[in-house]
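Visitor: Fold the following and give me the result.
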Amino acid sequence: MSVFNLTDSITCHAWNRDRSKVAICPNTNEIWIYSNCQAVDVAQWRKEAVLTEHDMVVSGLDWSPVHDMLVSCSHDRSAFVWKYEPSERKWKPSLVVLRITRAAMTVKWSPNGASSLSPFIFPHV
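Guide: Sure thing, here's the model as predicted:
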């Protein structure tokens, strides 16, 4: 058995609907997106993007169950919906206004994949 180390620690992660991609947060404000994740050999995974819009540690990630879009939230009290633009070959963020006074700890898409999302906060953070 071999071990492949993506990073020392992971704050959160999420797989897309067909498990061909995974998004991870390496305990920073970055989100790393890996593709080719259906390969058994993790060494064949490819880091496709590093997303850096958040100012503090990313604490929640979730892929849309319907579309190839990712939502992220952070201790900076912001959330972004990320959509891949094939023509530009890059992930584009859209800021989601949360109107919260504490860190967003996790976020989830609605089961039908609608653009509505629910951030969760904890009062003692």
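Visitor: Only C-alpha atoms from now on, for both contacts and neighbour counts.
Guide: OK.
Visitor: what separates Met69 from Ile121, distance-wise?
Guide: 22 Å (CA to CA, to the nearest Å).
Visitor: quick one more, to check against the first:
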Amino acid sequence: MKSIILDNGIKVQYLNRPELSLFTLNLFLLKGAVYDPPNKEGVAHFVEHILMKGPKYFKSSIEFSQFLENRGIEFDGHTTPDYICLNIKCHQSEAYKATKLMIDMLTEPSIRPTDISNEKK
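Guide: Predicted coordinates for the structure are as follows:
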């Protein structure tokens, strides 16, 4: 496993296992639950779920899920007290697309009112 900390403080870990044809990318946002504002517990977890809806160029989270499924890309996330982690696993042939998706989810997140209302429930 290799780690890189970007200039903006984002820690990226990646694993390249050519013998398995597997590409895995973990991205850690160092803003976990302990950074939630007082009386606003759950903000970090909410952000994780909104980011997992995909980048804004997908019309819906369902379209995003179908895109991932059609390419065999597994996407997951979790929130801890210290960080939000987003994880992508795929065949190496999809590594570029998977990495671009991860970057786009952070820089161009889809923030649809329906997704927000569904996550608040």
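Visitor: And the TM-score between them?
Guide: Here the superposed chains carry a TM-score of 0.26, computed using TM-score structural alignment, normalised by the length of the second structure; 66 aligned residues with a CA RMSD of 5.7 Å.
Visitor: that older thread, Met69 and Ile121 of the first structure: which is more packed in?
Guide: For Met69 of the first structure versus Ile121, neighbours defined as other CA atoms under 10 Å are more numerous around Met69 (20 against 17).
Visitor: how about the more buried one, what does it touch?
Guide: Met69 of the first structure makes contact with 63, 81-84, according to CA atoms under 8 Å, 6 or more residues apart in numbering.
Visitor: In contact with Glu74 of the second structure, which residues are there?
Guide: Contact analysis of Glu74 of the second structure by CA under 8 Å, 6+ apart lists 68, 87-90.
Visitor: Ok, Phe80 of the first structure next?
Guide: Each residue near Phe80 of the first structure by CA under 8 Å, 6+ apart is listed here: 71-73, 93-96.
Visitor: Separate out the buried members of those.
Guide: Among these, those classed as buried by 16 or more other CA atoms under 10 Å are 71-73, 93.
Visitor: Neighbours of Ser117 of the second structure, how many?
Guide: 9.
Visitor: Can you give me the distance of it to Leu25 of the second structure?
Guide: According to CA to CA, Ser117 of the second structure and Leu25 of the second structure sit 29 Å apart.
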